[in-house]
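okay, structure incoming, though there's no sequence with it:
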């Protein structure tokens, strides 16, 4: 499992750490380049030099955070009994990913759909895990998972959001 260890003393590392914190707590559109630069104690020029744009910085940190979450979800799927336990595997993955995102404070960066991305890696993973494979089911499950994270980001109790997510298991088993 990958663990991300930025070089926090470099301007690029400080920008990445600031971006994880800011994009984890607030939607992409609410975070400004100036705030990111100030939080990293660099100039806005440093942000553009290292990442090209706010979207470039977001994509950099989102990719890392999302990969750490997907690694955990894939592990949950692999540990579940196959093939009769596909709905159990999907639910275990959703709950493990949820717990990780809440614990690490990645509510918004993972709760919002990927900004500027060509594809949705979470929906693709869920699609590949469901039997029979259904691109629509993967998208629906990813949307429900993200809605639970956003609910927590907006002040809902994480236990209640997790229970709501777990209630999907009844539908997956049908």
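On my side now, so go ahead. Computed from a predicted model, the values in this text were never measured in an experiment.

rest of the way, CA atoms for contacts and neighbours
OK.

for this protein, longest helix please?
Longest helix in the chain by number of residues (criterion: DSSP state H): helix 54-79.

so which residue is dead centre in the chain?
residue 110 (2.6 Å; Cα atoms, centre = their mean).

ok, now which ones touch it?
24, 62, 65-66, 101, 146, 149 (Cα atoms under 8 Å, 6 or more residues apart in numbering).

distance of it from residue 42?
Noted for residue 110: a distance of 25 Å to residue 42, by Cα to Cα, to the nearest Å.

do the same with residue 123
Taking Cα to Cα, one finds residue 123 at 36 Å from residue 42.

same check on residue 165?
With Cα to Cα as the criterion, residue 165 and residue 42 are 40 Å apart.

likewise residue 64?
Applying Cα to Cα to residue 64 and residue 42 gives a distance of 22 Å.

and what of residue 117?
Separation of residue 117 from residue 42 (Cα to Cα) stands at 27 Å.

same thing with residue 112?
Taking Cα to Cα, one finds residue 112 at 27 Å from residue 42.

check residue 20 too.
16 Å.

what does residue 97 give?
32 Å.

tally up the residues packed near the residue nearest to residue 23 when sequence neighbours are not counted, please.
Distances taken as Cα to Cα, 6 or more residues apart in numbering place residue 109 nearest to residue 23, at 5.2 Å, with adjacent residues excluded. Using other Cα atoms under 10 Å, residue 109 is surrounded by 31 other residues.

doesn't residue 29 make contact with residue 109?
No. Judged on Cα atoms under 8 Å, residue 109 makes no contact with residue 29 at a distance of 11.3 Å.

residue 29 in helix, strand or coil?
Classification of residue 29 by DSSP: H, G, I helix; E, B strand; the rest coil places it in helix.

then this one, side by side with the first:
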């Protein structure tokens, strides 16, 4: 359970909301501390006080957005497992999750914050969730799929049609060996 939920009228809450908006629609490097402070109607000192740095605020916003993404993707996996019968179809579950996640990121305008690999850490929760779904039989597949999914978001951010990105994800044919 989350320790703290930002209140949008507090300076910390306004900074969190401004960060989700700014980092969702622009690359990390293009968002400045001044942009974030201005959008939240606070001083840059407030940003440093509450989050320590731009990267600290980014990490906070990304964790929130990523949790929302993973909740939806895990729901898609669970729904796929419930409809697949006695023998789970991991390939269909993963494809379904990737499509649900893509639709969520596009709809909410989170192309950059979710399309970029996590900044400042090697911990990739999306790749880990995909790897857990796939199982130990294909240990790197989660990382590869996370990279492909992020490439689809990056293409949309650069102007590609979201339907083409969906078609590309749907065209992936996964062969996931049975777990030992």
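Done, it's in. Quantities reported herein were computed from a predicted structural model and do not represent experimental measurements.

one step back: what's the counterpart of the residue nearest to residue 23 of structure 1 in structure 2?
In structure 2, the residue paired with residue 109 of structure 1 is residue 113, using TM-score structural alignment.

measure its match to residue 170 of structure 2 for me?
According to Cα to Cα, residue 113 of structure 2 and residue 170 of structure 2 sit 22 Å apart.

and residue 104 of structure 2, by the same measure?
Taking Cα to Cα, one finds residue 104 of structure 2 at 16 Å from residue 170 of structure 2.

neighbour count: these two, which is higher?
residue 104 (17 against 14).

what does that one align to in structure 1?
Aligned partner of residue 104 of structure 2 by TM-score structural alignment: residue 100.

ok, now residue 161 of structure 2?
Structural alignment (TM-score structural alignment) places residue 161 of structure 2 against residue 157 in structure 1.

between residue 97 and residue 42 of structure 1, which has more neighbouring residues?
residue 97 (23 against 17).

which helix or which strand is home to the more buried one?
If you go by DSSP states H and E, residue 97 of structure 1 is part of helix 86-104.

how big is the offset of that helix relative to structure 2?
Taking mean Cα distance after the TM-score superposition for structure 1, the mean distance separating helix 86-104 of structure 1 from the aligned residues in structure 2 is 0.5 Å.

which other helices and strands does the helix or strand residue 19 of structure 2 falls within contact?
For residue 19 of structure 2, the host element (DSSP H and E) is helix 11-25. Helix 11-25 of structure 2 sits against helix 33-40, helix 44-51, helix 54-83, helix 111-115, with contacts defined as 3 or more Cα pairs under 8 Å, 6 or more residues apart in numbering; DSSP states H and E.

measure the closest residue to residue 106 of structure 1 other than its chain neighbours to residue 81 of structure 1 for me?
Residue nearest to residue 106 of structure 1 in three dimensions, not counting chain neighbours: residue 24, with 4.3 Å by Cα to Cα, 6+ apart. Counting by Cα to Cα, the gap from residue 24 of structure 1 to residue 81 of structure 1 is 33 Å.

the more surrounded of these two?
Between residue 24 of structure 1 and residue 81, residue 24 has the larger neighbour count (other Cα under 10 Å), namely 25 against 12.

identify the residue of structure 2 aligned to that one.
By TM-score structural alignment, residue 24 of structure 1 lines up with residue 24 in structure 2.

contacts only, for its match.
Counting by Cα under 8 Å, 6+ apart, residue 24 of structure 2 makes contact with 109-114.

mind putting the residues you listed in TSV, distance to residue 10 of structure 2 included?
Shown next, in TSV, are those (distance: Cα to Cα, whole Å):
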residue	distance to residue 10 of structure 2
109	23
110	23
111	26
112	25
113	23
114	25
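
is it true that residue 127 of structure 1 touches residue 121?
No. The criterion here is Cα under 8 Å, and residue 127 of structure 1 misses it with residue 121 at 9.7 Å.

just want to know which of these two has more residues nearby.
Counting neighbours by other Cα under 10 Å for residue 127 of structure 1 and for residue 121 shows that residue 127 has the greater number, 22 against 18.

for whichever helix or strand that one is part of, list every residue counted as buried.
Secondary structure from DSSP H and E places residue 127 of structure 1 in helix 121-129. For helix 121-129 of structure 1, burial by neighbour count (16 or more other Cα atoms under 10 Å) applies to 121-127, 129.

cool, and stretch 166-180 of structure 2?
166, 169.

next one: stretch 64-79 of structure 1
Of the residues in stretch 64-79 of structure 1, 64-70, 72-74, 76-77 count as buried by neighbour count, 16+ other Cα under 10 Å.

tabulate these (JSON lines), appending distance to residue 49 of structure 1.
As requested, the buried residues of stretch 64-79 of structure 1 are exported to JSON lines (distance: Cα to Cα, whole Å):
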{"residue": "64", "distance to residue 49 of structure 1": "20"}
{"residue": "65", "distance to residue 49 of structure 1": "22"}
{"residue": "66", "distance to residue 49 of structure 1": "24"}
{"residue": "67", "distance to residue 49 of structure 1": "24"}
{"residue": "68", "distance to residue 49 of structure 1": "26"}
{"residue": "69", "distance to residue 49 of structure 1": "28"}
{"residue": "70", "distance to residue 49 of structure 1": "29"}
{"residue": "72", "distance to residue 49 of structure 1": "32"}
{"residue": "73", "distance to residue 49 of structure 1": "34"}
{"residue": "74", "distance to residue 49 of structure 1": "34"}
{"residue": "76", "distance to residue 49 of structure 1": "38"}
{"residue": "77", "distance to residue 49 of structure 1": "39"}
